[in-house]
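Visitor: I'll drop the sequence and a predicted model, then ask my questions.
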Amino acid sequence: MLKVGSNTGLHECTTFFCHCAELQGSKPATPPGSNPPAVSSSSSLQIRCGSEDLLTRSVLARSLAGRLLHRSSLLRRRRRRVLSVHCLICRTVGPMEDSQEIEKQVQEEVISDNGTEKKQETRDEMLSRHRKEISQLQKKEIEMKKAAARGSKAEQKAKKKQVEDEVTRLSANLKEKHAKELAELGYSSGGNGNEKGNLDSLIKAIAGVSVANQPDRARVSKAQQKRDRRAQQEAEREQRIQAEQSDTISDRTIENEKLEKKLKPLGLTVCEIKPDGHCLYRAVEDQLALLSGGRSPHTYQELREMAAAYMRKNSAEFLPFFLSENLIEDDSDETLAQKFENYCKEVESTALWGGQLELGALTHCLKKHIMIFSGSFPDVEMGKEYKSAAATASLSSSIMLSYHKHAFGLGEHYNSVVPA
């Protein structure tokens, strides 16, 4: 449809009438707004047919333009796909080219080192250079893995496999090169068991030789890792204790002197117990063995379980002391009962230090009178109801412990008190 309500519409109408006139081979028609000449009915029919032809051509032209725009859009999409594939290929091939470059650099460094040092390289110098080359390979492996961790999951999986293969190849080549260089110094892999002639033992002496993805590397189980971690923590604890024993003197010495003055008139002395977090239970175990005249009827672990079970069963008696001795955070979602249950689990299954709560439970479990001597605080008695009438004047049937506040900087400690 033609718009006639504006200057643009008037111009289009004028152009339309001119085209119609050209089709008839006559003069241009008079634009709208002027007095048109008189035309016959046949002339008006011809003009109408010409206008319909022009409209049809206009529709066809628009349709053709739409098709051209659609094809142009398709071409742009195909171009984007080609560019994305090209970028992916560049990212995948990039790490491989970098690995080849690093291999060439290592070879050039080896050649330059051999050129500058024509004199024979010593074993220590060679091992030092080998460590440097292995360190470079490890750094390159990290860079290649970082570069491979881009793109979709499928792309990352494919690039990861390529990086692993490339690292394995570079590691094998480097190991073979090192073996050849060591063989030139007189070390062979087929020795007769002699350590000096055994190439494998010499290669193992190279620090940092462990490169990832080596198939012959033994895997350590999680249980073994946990045991190793505990052993390491125990060794570190022993080292700290020894260091503190040599450093902390004043408070511990004063406390021990006061305790000795208190025990000496009673004919008693302190028996040292291992400070490993189980000291309270180990001291009670030592006292039970002393009272029974041989082996203790309960181990320290069994004493832990007995104390935890008694506290669970009589939680109402222990909860007030639990609240006073333990700081309870307000932002915790656990109830008081849950917190007390978790505490009991720690008592029976970990090396949590024991204190007044556990001593109170043990005196009822064992039905024994417990006497705790201290050089820093007044002596404490627990379970007086279990003290026999015959032994009222003596402590022969009581469990006797010593409490040390300044024994170690790591925390409180309990020892066993025995006859001198």
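Guide: Good, I have the coordinates.
Visitor: CA atoms for contacts and neighbours, from now on please.
Guide: Will do.
Visitor: My reading is that I372 lies in a helix. Confirm?
Guide: No: I372 is assigned strand when assessed by DSSP: H, G, I helix; E, B strand; the rest coil, not a helix.
Visitor: Quick one: residues contacting it.
Guide: D379, V380, E381, M400, L401, S402, Y403 (CA atoms under 8 Å, 6 or more residues apart in numbering).
Visitor: got the residues you listed as JSON lines, with secondary structure and distance to S171 columns?
Guide: As requested, the contacts of I372 are exported to JSON lines (DSSP: H, G, I helix; E, B strand; the rest coil; distance: CA to CA, whole Å):
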{"residue": "D379", "secondary structure": "coil", "distance to S171": "68"}
{"residue": "V380", "secondary structure": "strand", "distance to S171": "68"}
{"residue": "E381", "secondary structure": "strand", "distance to S171": "69"}
{"residue": "M400", "secondary structure": "strand", "distance to S171": "64"}
{"residue": "L401", "secondary structure": "strand", "distance to S171": "61"}
{"residue": "S402", "secondary structure": "strand", "distance to S171": "61"}
{"residue": "Y403", "secondary structure": "strand", "distance to S171": "59"}
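Visitor: Got another one to weigh against that:
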Amino acid sequence: MAENDGEVSELQQLLDRHKLERKELQAKTQKLKHAVPKGDKKKKKFVSAEVAQLELELTQRHEAELKALKAQSPDTQDENNLEISNSNEKNEKNTSTARISRAEKRREKQAAKERERQQRITEAEAENINSDRNLEIRKFQDIQNKYKLIMFEVPPDGNCLYYAISDQLDTRLGTKATVSDLRQQTADYMVAHESEFVPFIALDGNDSSLASEEFKSYCQNITETAKWGGQLEILALSNVYNVPVDIYQANGSIINIGEQYDVENKIRLSFHQYQYALGNHYNSLRPVHDTDTQ
């Protein structure tokens, strides 16, 4: 028994304080959980791990304080009360603590996986900082700054050349032309000027009839498939629209096509070898002042 029945025992004071601290922690953890933005799974994981850690630390501190009080108490009855109280508290929390422990382990495991994944990403980025792709990206940033150009990226789906030229015709010359229009115009021009293009299409050198058949098949594929276009197609469209085309590349000088056409608003394209997963790719390069009205 306590020395004065009118006074609250030291044990009871401790238990009351523990109860209050548990309520305060519960309020704090609820506030932390409510502060997580909806759908932010990463933040939710870290907050859950933090909550579990706070709950674990409070439980361990309470148990240590009860144990210390038991060791210091000379009163046998208080010792018995301490044992009963401690036992009741453990029983009361047995289910919830076990549940928290399992949940905590899952959260810690998930958090560890996320840290490992982020570490792999960081290491991979460090290794790839000087990859061909990243070097090409940086070089094009320098090109854009030097020539005051803005890159307008088009889909890398086999139609990139025609998308890029369509954008250039629209923004630079005020001419509307769809990808289908440009493909048809390209094929028509090449067929009409077969002798200029056949030497670059034929794979079997000396058989002119075979070369012609291959050429016709090549031109048919331009209009009927998503066949990727290159410098031959650029040359054809340069002649169709009587406009010069400059092709900027990260490794090498600017390629000029259709220089015989003296037009101020020339077409500017960027040619990429490494930046896109599907391989070679063209984008449209707009002068900086053009983007003010886009």
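Guide: Perfect, thanks for sending it. Quick caveat, the model's predicted, so the values are computed rather than measured.
Visitor: ok, back up a step: from the contacts of I372 of structure 1, which single one is nearest C90 of structure 1?
Guide: Using CA to CA, Y403 comes nearest to C90 of structure 1 of these, at 71.5 Å.
Visitor: Aligned counterpart of the closest one in structure 2, please.
Guide: Taking TM-score structural alignment, the alignment pairs Y403 of structure 1 with F271 from structure 2.
Visitor: Tell me how far that match lies from D246 of structure 2.
Guide: 10 Å (CA to CA, to the nearest Å).
Visitor: Just want to know which of those two has more residues nearby.
Guide: F271 (21 against 18; other CA atoms under 10 Å).
Visitor: Contact partners for Q287 of structure 1?
Guide: S296, I399, M400, S416, V417, V418.
Visitor: how about 6 Å then?
Guide: I399 (CA atoms under 6 Å, 6 or more residues apart in numbering).
Visitor: where's whatever residue of structure 2 lines up with it, which helix or strand?
Guide: In structure 2, the residue equivalent to Q287 of structure 1 is Q168, according to TM-score structural alignment. Using DSSP states H and E, Q168 of structure 2 falls within helix 160-168.
Visitor: and that helix, how far from structure 1 on average?
Guide: With the two structures superposed, helix 160-168 of structure 2 lies on average 0.3 Å from its match in structure 1, counting by mean CA distance after the TM-score superposition for structure 1.
Visitor: Buried among the contacts of I372 of structure 1? Make that a PyMOL selection.
Guide: One line in PyMOL is enough to select the buried members of those, burial here meaning 16 or more other CA atoms under 10 Å:
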select buried, resi 400+401+402+403
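Visitor: Serialize the contacts of I372 of structure 1 to TSV and add fields for distance to E329 of structure 1.
Guide: Listed next are those as TSV, based on distance: CA to CA, whole Å:
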residue	distance to E329 of structure 1
D379	32
V380	30
E381	32
M400	35
L401	33
S402	32
Y403	29
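Visitor: Looking at the contacts of I372 of structure 1, which is nearest S63 of structure 1?
Guide: Distances from S63 of structure 1 to these, taken by CA to CA, are shortest for Y403, at 100.1 Å.
Visitor: corresponding residues in structure 2 for stretch 367-385 of structure 1?
Guide: Going by TM-score structural alignment: stretch 367-385 of structure 1 matches residues 242-260.
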